[in-house]
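Novice: Mind looking at a prediction? Sequence and model below.
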Amino acid sequence: MDAFLAAVRLVFDPYVLWVITASAAFGMFVGAMPGLTATMATALLVPVTFFMEPVPALGAIVAATAMAIFAGDIPAALLRIPGTPASAAYTDESYAMSKKGQLDLNLGVNLVFSVMGGLIGVAILILCAPALAEVAINFSSFEYFWLALLGLTCAVFMTTDMPLKGVTSLLLGLAINCIGIDPAAGYPRFTFGGVELLQGISFIPAMIGMFALSELLRGMVSIDARGAMIAQQIGNIFTGVFDVFKRYWFNFLRGSTIGVLIGALPGAGADIAAWISFAVSKRFSKQPEKFGTGHVEGIVDATSANNSAVGAAWIPALVFGIPGDSITAIVIGVLYMKGMNPGPTVFLQNPQFIYAVFIIFILANLLMLPLGWAAIKGGKQLLRVPRNILLPVILIFCVVGSYAMTNSAYGIIIMLVMGLIGWLMEQHGFPIAPAILGLVLGEMLEQNFMTSMIKADGAFIMFFERPIAAALGVTTLLIWSAMLWRSVKGKPTSLSGVAPVP
């Protein structure tokens, strides 16, 4: 209790509250800009934290991170351009919903369920950090291989209306991910003698290209100079949100749970949590045919998952000093810089700082409601800007974001090439989302497969010897078997996408 009261005094200092608010506004801005990720927002704050005490330094990072993950939903809904990778999973669904005239409901659901999902993640972080971290620490390369493979299976669930094209798109993403250095042999692959390609295809510029640039190309060939959504009036974004919660409260709980479980795994993070949650939502929905037409159900699942994963990612970071994602990798550096060595001892040596982190997480998620509302009101003014002015401005942000990820023109070239590929894919009916999923999980899949094969000395049976790995492996194989069985029976999920004629 003494440590908790000390944490309250530390957090509710006027200076600390000012730092949290300013960092939250900064995170909201960065997250809403296409190409500027939550990781970038965190990294940009690190030099500023050099001059701060531990509590305001941690407060700045927590607040900026929480805001940036939500803010990525705003350009996804307005322009079909995810502000952060965590929003990529449901960008198409969100944009389709906005085009149906449900922009206010779309943004309101994103905001409210982001806040609630974030609070669920914080609650689990507070109550179950040691227990969840103990489970996460038991994951080896075998478990991560099956987890990545299970995540890739989501591509089939996301494209049940055209599974063959979905799998083709997924394989394209995995193939692009193979460019660079072989993680096992250290041998260059598909580099064609180019030095830049040795580092592989950077995911952020590729995502910006396939989502943002392809959308810009589509907008440039559009006759309508102001866009289809300009006519929508700015209304109350909270209208109808409670009805959505009454109908999809179970989806919210399921998405938040998936987000916590995935976020607690080292190296997973909010991006993977959103993909898996969205796929699970479509798989078990009573109306799967509505997905892709602007259905709010999948958005509820995914936006709850990626925000709950933010808090859960701190579990392995605080308890074991193992980063849960790229953001907490930066956080661990800040903790060491402030003399707070992450690990089990931090709960004994600096309990007031741990409680302060918990309180700041709660404040940041509550602060997301008014700041998110203001960001949405400001962002919706973009729809009033003529498209011939808006598109070049967005292109500038895309170029800046792509350059910042590689600090060279190489990132811009990736964006341009992947943007052209994305545009051609959509022109011929191939979905982009599975290709992005392949880029997200491809490296994780390959590295853990090669590591596991080396450990097993080529004996594939060892992939099933550990209990958690066996459970994940059997689940994945059962899903594949079910999909093959349904395709043989001629149901809508057959590989051709069309039931055979009797």
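Specialist: Nice, I can see it.
Novice: switch to C-alpha atoms for all contacts and neighbour counts from now on
Specialist: Noted.
Novice: and I396, how many neighbours?
Specialist: 12 (other CA atoms under 10 Å).
Novice: That one: which element?
Specialist: Assignment of secondary structure by DSSP states H and E places I396 within helix 387-406.
Novice: quick one: the helix or strand just after that helix to helix 387-406, angle?
Specialist: Sequence-wise, the next helix or strand downstream of helix 387-406 (DSSP H and E) is helix 409-427. For helix 409-427 against helix 387-406, the angle between stretch directions is 130 degrees (axes from the mean of the first three to the mean of the last three CA atoms, to 10 degrees).
Novice: Check it against this one:
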Amino acid sequence: MMDALALAAGLVFNAETLTVIFLASAFGLFVGAMPGLTATMAAALLVPLTFYMDPVPAIAAIISCTAMAITAGDIPGALLRIPGTPASAAYVEDAYGLTRKGRAGFAIGISICAATFGGLFGFATLLVAAPFLARFALNFSSFEYFWLSILGLSCAVVVSHGGVAKGMLSLLLGLFIAQIGLDPLMGQPRFTFGIAELSGGISFIPAMIGMFALAEILRNGREGPSSVPQVEVANPFAGVGAALSRYRLNLFRGAAVGSIIGALPGIGGDLGAWITYSLAKRTSKEPEKFGTGHPEGLVEAGASNNAALSSSWIPAMVFGIPGDAVTAIAVGVLFMKGMQPGPQLLTINPQNFYAVLLVFVLANLLLIPFGYLAARLARNLFKVPRSYLNAAILLFCVVGSYSINNTLFGVGIMLGLGVIAYFLQSRDFAIAPIILGIVLGPLVEQSFTTSMTIARGDLWGFFERPIAAALGIVTLLIWLGLAAGAILIKKPPSDTLSSR
């Protein structure tokens, strides 16, 4: 192992690789901080450049760009209420709430430091427990994936503002949008209305851009420039140490849960952020403060986000199974460069595996200086007239939506769902559950239909496996708790009944 680490250090700590990491991090910072542009798009744009790089610098470019872009996606969420990723949507209300209280720098600082800790925790997990967690992940069948995805959807309803009923309706709308396209079993079109572009379904990226960015532009236009908080972005690290110390249990728990969930193929960090934010709210002594600018959920979900990003490379590196869209791109780069992912990577070329781990460390450590620079530059954002800022955001929204399939159809989806989200927000409906429903809807449907086929229609099959049974019981207990809470709230006091 020590010989492999020494060889890996030589592959990473050289002028070419360090320059690539630095430039890719700067590019990821720019893309992540721009509303409407995503980390997945940033990684995809770097792929043509990797053709001309050696294997380790090529994969280092993808890792450092992605880590920086996902963390930088919290900046527009905090300053403009426009999350950069579906995971950021879980805690965007708290981040933006801190900005409205004049603590924009504090919100960004917590996101940066929690993400750095989570990323390094995920690295440690990847170093120590990669083979074990990969084997554990392979034990997950369609039954476990079904309950895990349902648990994530339930958490979205629990933490959404506007009440459980409105959160459930928002979630059902997202699940309905996820049904648009071809039936995964029979290949029959559903809800396409003869439109060929709808056969491929609706991508969550233009949906997320429209329902958050465009809806926010419309809302600000209705409320006027006085609704925009004119605050100073102070030192982003002031007071962050005390906050992380106070919520250290949330920090470690978020990183641990994120590392476990990120190791599951096809899940990624989005679900982990929602589950940890919900867990933070359910166990908090001040749950009523969530969604108003409270840092507790921001700490836990922020750590989970980057921890899941790191651990999502476990199935990619050890078994060649992508954990999310970004690692799918990275696996393609690994094959292209002859670094065959799989067990042989740990036995035949262990130096390449450890080189990737060292890149993780450097990329997460760079979050601190780059994040500080981004926060200090973000103060100029409030000096721009709101009409110009809205125009620039709308431009990035159009570019980001168009880049998904290089067609105007994505732009149309962004505009249509943005208008729908604007009207839903005006009626106090939560938007984040819609996005999570779109993201997890295909996984829920595929897992359910596959499980029903395996169990031959017997619903008891969802509880026959130990892990599936545990996840199912937890999910059902959450549902029972929500139902009991709704009944108790509607039940009139006994003294009122006696007076009648």
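Specialist: Great, that's in hand. The structure displayed is predicted, hence computed values, not measured ones.
Novice: What would you report as the TM-score here?
Specialist: TM-score for the superposed pair, counting by TM-score structural alignment, normalised by the length of the second structure: 0.96. Supporting figures: 493 aligned residues with a CA RMSD of 1.4 Å.
Novice: Output the contacting helices and strands for the helix holding I396 of the first structure.
Specialist: helix 203-207, helix 214-220, helix 409-427 (3 or more CA pairs under 8 Å, 6 or more residues apart in numbering; DSSP states H and E).
Novice: Now do the buried residues in the last one.
Specialist: Burial within helix 409-427 of the first structure, assessed by neighbour count using 16 or more other CA atoms under 10 Å, is assigned to 410-416, 418-423, 425.
Novice: hey, where'd the helices end up in the stretch 351-500 of the second structure?
Specialist: 367-377, 386-402, 408-426, 432-455, 466-490, 494-499 (DSSP state H, counting those that start in this stretch).
Novice: for the stretch 101-250 of the second structure, same thing?
Specialist: For the stretch 101-250 of the second structure, the helices defined by DSSP H, counting those that start in this stretch occupy 104-138, 142-159, 164-179, 204-208, 215-223, 240-246, 248-262.
Novice: now the ones you listed as CSV including distance to G485 of the second structure and mean neighbour count?
Specialist: Shown next, in CSV, are those (distance: least, CA to CA, whole Å; neighbours: other CA atoms under 10 Å):
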stretch, distance to G485 of the second structure, mean neighbour count
helix 104-138, 32, 24
helix 142-159, 11, 24
helix 164-179, 10, 21
helix 204-208, 31, 27
helix 215-223, 31, 17
helix 240-246, 30, 15
helix 248-262, 25, 26
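Novice: in a strand, that's where T292 of the second structure is, yeah?
Specialist: No - counting by DSSP: H, G, I helix; E, B strand; the rest coil, T292 of the second structure is not part of a strand but coil.
Novice: Contacts for the helix holding I396 of the first structure, please.
Specialist: If you take CA atoms under 8 Å, 6 or more residues apart in numbering as the criterion, helix 387-406 of the first structure is touched by 33-36, 202, 204-205, 208, 212-213, 216, 219-220, 225-227, 382, 409-412, 415.
Novice: if you set the cut-off to 7 Å instead, what comes out?
Specialist: 34-36, 204-205, 208, 216, 225-227, 409, 411-412, 415 (CA atoms under 7 Å, 6 or more residues apart in numbering).
Novice: Repeat that for stretch 218-225 of the first structure.
Specialist: Residues contacting stretch 218-225 of the first structure (CA under 7 Å, 6+ apart): 386-388.
Novice: List buried residues within those residues.
Specialist: For these, buried by 16+ other CA under 10 Å: R387.
Novice: tell me the centre residue of the second structure?
Specialist: With distances taken as CA atoms, centre = their mean, A87 lies nearest the centre of the second structure, 2.5 Å away.
Novice: Skipping its backbone neighbours, what lies nearest that residue in space?
Specialist: D270 (4.3 Å; CA to CA, 6 or more residues apart in numbering).
Novice: Next up, the contacts around that neighbour.
Specialist: 86-87, 305.
Novice: how near is the residue nearest to A468 of the second structure when sequence neighbours are not counted to Y372 of the second structure?
Specialist: Once flanking residues are discounted, A468 of the second structure sits nearest to E144: 4.6 Å by CA to CA, 6+ apart. Here E144 of the second structure is placed at a distance of 40 Å from Y372 of the second structure (CA to CA, to the nearest Å).
Novice: cool, and A455 of the second structure?
Specialist: For A455 of the second structure relative to Y372 of the second structure (CA to CA), the value is 53 Å.
Novice: Of the two, give the one with the bigger neighbour count.
Specialist: Y372 (19 against 15).
Novice: The nearest residue to that one once chain neighbours are set aside and I108 of the second structure: what is the separation?
Specialist: Nearest non-adjacent residue to Y372 of the second structure, counting by CA to CA, 6+ apart: P236, 6.6 Å away. Noted for P236 of the second structure: a distance of 6 Å to I108 of the second structure, by CA to CA.
Novice: quick one: common contacting residues for these two?
Specialist: Residues touching both P236 of the second structure and I108 (CA under 7 Å, 6+ apart) are A375.
Novice: picking up where we left off before, for the contacts of stretch 218-225 of the first structure, which one is nearest G429 of the first structure?
Specialist: Comparing the contacts of stretch 218-225 of the first structure against G429 of the first structure with CA to CA picks out R387 as the nearest, at 24.8 Å.
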